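Undergrad: Here is my input; please provide its structure:
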Amino acid sequence: MADESDAESRPLRVAVVGAGPAGIYAAETLTRRAPVPVTVDLLDRLPTPFGLVRHGIAPDHPKMRAIRDTLHRALDDPGVRFVGNVEVGTDVTLEDLRAHVDAVVYTYGAALDRPLSVDGEDLPGSLAATDLVAWYCGHPDADRARVESALEGVRRAVVVGVGNVALDVARVLARAPQELEPTDMPQHVLDVLAAAPVEEVTVLGRRGPAQASFTTMELRELDGLEQATVLVDPADLELSPAAEERIAGDRNATRNLAVLRGWAGHDAGPGRVALRLRFHRRPVRLLGADRVTGVEVERTTVGDDGRATGTGEFEVLPADLVVRSVGYRGEGLPGLPVDQRSGTVPNEQGRVLRDGRPSPGEYVAGWIKRGPSGVVGTNKHDARETVTSLLADAEAGVLRSGGDRDDLVRTLQARGAEPVLLEDWRAIDAAEVALGATRGRARTTMHERETLLAAVRAATAR
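TA: Coordinates of the predicted model:
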């Protein structure tokens, strides 16, 4: 434990757990806004930074994924140290971490999917969007065998959910192989998607288009696909006068409806993938014996309270693949509380609450703080609120002083961990660029952890 004079003379030391947008924005805000010098250790269990920007945003979103370049500037700050390939709770406990720093900010997101909780959900051919997205983004933990088995021979796919991730999944499944070829998807992903004979992709929303959570920008990206036509039933877009009045002040819903109405009545035509957006339908069970063969759905109506109510009208949609995208939830790290209902860490303005009281030196930001809502930029405001609380606590003297910053990496190495620092990440980055160049791409994502670490070792040996 550092003595009082050392604590007064040295920088404020902070560890941020999670090197995605929320964590990087928190680190950037700390180094820019703190009235005293600050050093930040940015920890991640993967050998690579950027979180959902690397492993969550679909690779056919080059402009969105370009956010990575902006985030990289924060990693170049001399006060920020990236420490990847370190799992908090396994390689280092929370208490160990607290011994090295004055404060910890947890920003590790909400990685668990929410189930549909219907019969047949566990059949082969039923996937969570988290599994499919991890696979096509090249996440080291993706279950390749399960996902690729589910995609084999798929002609009709149903995506349950009307958020941005659901649209990402539908768009990737409906794209022509030549559209995906320039992306940074791993080669095995491109090969499997090119071999899937997809003819129809249906996106299901249990409520109406006015309640859909996707953004207009994401919705518009469905238009102009080389081999797919977006189809919308005009009847799904009919609103009561009261509903029209309710959404009049909602710019996103108004814009979405305008886009959807522009597609109403389209015909896919021969040889094109039918990309259907269907509303007021909820899945009640998945059908099939050895694997999914269809989805039974019930027609719904939306009440004045915004809730969907079943009408008792049922139909069956043929499907070889069902992907659920109905939300995410977070889980606690060993020793960190989490509200099981909301999937978030209890907090007040970013201060972690234990037994209803702020825990000195512990903070949250991002999805694990507020739940899976907003877009990448939402994390900036969220991080500012948390950092404001942290700096106020530092000024008030309520933080406990940590030890020598350099002890953290040395301690990890002594325990057999292989922390990946910024220069190591640069070696991975260069290896991915070189791999992409072999096929005329800007980059190809390396998906296996051992391959990523091998790139680090090779650079170190030179």
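Undergrad: rest of the way, CA atoms for contacts and neighbours
TA: Fine.
Undergrad: need the contact list for the nearest residue to residue 344 once chain neighbours are set aside.
TA: If the residues on either side of it in the chain are set aside, residue 344 comes closest to residue 368, at 4.8 Å by Cα to Cα, 6 or more residues apart in numbering. Shown in contact with residue 368 (Cα atoms under 8 Å, 6 or more residues apart in numbering): 106, 107, 108, 109, 110, 330, 343, 344, 345.
Undergrad: what about 10 Å?
TA: 22, 106-111, 329-332, 338, 342-347 (Cα atoms under 10 Å, 6 or more residues apart in numbering).
Undergrad: Another for comparison:
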Amino acid sequence: MTLRVAIVGGGPAGIYAADLLTKSETPVSVDILERLPAPFGLVRYGVAPDHPRIKEIIKALQRVIGHPDVRFLGNVEYGVDVKLEDLREFYDAVVVATGAMSDRALGIPGEELPGSFGAADFVSWYDAHPDVPRSWPLHAREVAVLGAGNVALDVARVLAKTGEEMLSTDIPDHVYLGLAAKQATDVHVFARRGPAYVKFSPLELRELAHSPNVDVIVHPEGFEVDDASMEHIAKNRQAKMVLDTLANWVGREPSGKPHRIHLHFLEQPVEIVGDDGAVGALRTERTRPVGDGSVEGTGEVTEWPAQAVYRAVGYRSTPLPGLPFDDRNAVIPNDGGRVLDLDGAPIAGTFVTGWIKRGPVGLIGHTKSDAAETVAHLLAETTLTARSRDRKDVDAYFAERDVDVVTHESWERIDQHEIALGEAAGRIRIKVAEREEMLRVGRG
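TA: Got it, this is the predicted structure:
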């Protein structure tokens, strides 16, 4: 008999799990339930629009959701349109792959001031996520970005580049108009540790300097490479490439371009300072290496003028109804992908994969091995428990509840509509941002 599997979450983690299931020797029928009307998760709504090559992965993901043993069921929200006990009726196993889309808190004074933003929220705005407002306040001339990863670079780059430069991407009109009107001239990126330990990828870092309108300035203060840093880059080729690029930029004089990205190292944010009830400055404490890769504060505090602060210090998963949650680590407790109850025992037929399994670390490629571990346990341990085993039973359930399900065919209509919008403007694609418009297009 065919194994029935529900995957909650239509991003790379969920789709990779579906792919592995269909390639196994076990006959399977997989339904991917996604809250949004579009698949692909962070690849569509978390990758900066001026990184089209990264989105090439969508072609591979598209093939998976088009597999005859896989169904995409979009615009279906777990916990609202369907509960865990409902899924048990139709599926032998449930795999949770909802990822991490919330911003991790920094825990410093002033974090809640108007003008202090989570990077994930800003990314969702410029990626035309259907559930975020259409406008974004971009009046700040001096901006601080906190973090030392690729998301921090994305935010800094999008804030510094002109709206015209972004017009070749898939952004819709409201995002272009917002970026075209922004006032930022200087974007300061602050990293708590030294340059050998930043999490930038070499390619993303080099791309900062590709804009004809942006000067990249690496400040020599804090650009320290101690013995521990040298040992670290000796074992990490990417870290060495990043450090080499940064070293070539240290002390480079600005060329007079209208916008600047400043990179500061060994500066730890300690307070966001208010000015008339909104962000007016950022205070950082200079840190110093202690010889083992970590740093300690020196007590030397600097105040930097800033009318906006973007916190790019990591994503965080959120709890789901009916499932245990480790709030400290922001993951669903699990053993190799098998969800564990409060006593540490596996919950039969319940699995997890992706960032909500292991935390928001690693690149998209790491998700494949993660899914392989989870799927191996699922195939070895799942028994046939579903009472309603026909796909039509699932369709009837959602029809009775008036859920406007976006099928794979509906998504293909949305996809082709966005491509047609792009062709009319001489671009590859223009995203549809409004949920209701996506649903209308999907209905045909």
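Undergrad: Give me the aligned partner of the residue nearest to residue 344 of the first structure over in the second structure.
TA: Residue correspondence to the second structure (TM-score structural alignment): residue 368 of the first structure is matched to residue 356.
Undergrad: thought residue 34 of the second structure was touching residue 74?
TA: Yes: using Cα atoms under 10 Å, residue 34 of the second structure makes contact with residue 74 at a distance of 4.6 Å.
Undergrad: How about the secondary structure of the alignment partner in the first structure of residue 107 of the second structure?
TA: In the first structure, the residue paired with residue 107 of the second structure is residue 117, using TM-score structural alignment. With DSSP: H, G, I helix; E, B strand; the rest coil as the basis, residue 117 of the first structure sits in coil.
Undergrad: Number of residues surrounding residue 117 of the first structure?
TA: Residue 117 of the first structure is flanked by 11 other residues according to other Cα atoms under 10 Å.
Undergrad: That one contacts residue 282, doesn't it?
TA: No: using Cα under 10 Å, residue 117 of the first structure makes no contact with residue 282, being 11.8 Å away.
Undergrad: What's the first helix or strand after the lengthiest strand in the first structure?
TA: Assignment by DSSP state E gives strand 308-318 as the longest strand of the first structure. Downstream of strand 308-318 of the first structure, the first helix or strand assigned by DSSP states H and E is strand 321-324.
Undergrad: In the second structure, which residues correspond to whichever helix or strand comes after that next one?
TA: Using DSSP H and E, the helix or strand that follows strand 321-324 of the first structure in sequence is strand 328-329. Using TM-score structural alignment, strand 328-329 of the first structure lines up with residues 315-316 of the second structure.
Undergrad: Contacts for that stretch next, please.
TA: 99-105, 118-120, 151, 327, 329-331, 355-356, 359-361.
Undergrad: from those residues, which would you call buried?
TA: Restricting these to buried positions leaves 99-101, 103-104, 118-120, 151, 330-331, 355-356, 359-360, with burial counted as 16 or more other Cα atoms under 10 Å.
Undergrad: and which of the residues you listed is nearest residue 370 of the second structure?
TA: Nearest to residue 370 of the second structure among these is residue 355, at 9.3 Å by Cα to Cα.
Undergrad: isn't the closest one right up against residue 99?
TA: Yes: the pair residue 355 of the second structure / residue 99 is scored as a contact, 4.8 Å apart, by Cα under 10 Å.
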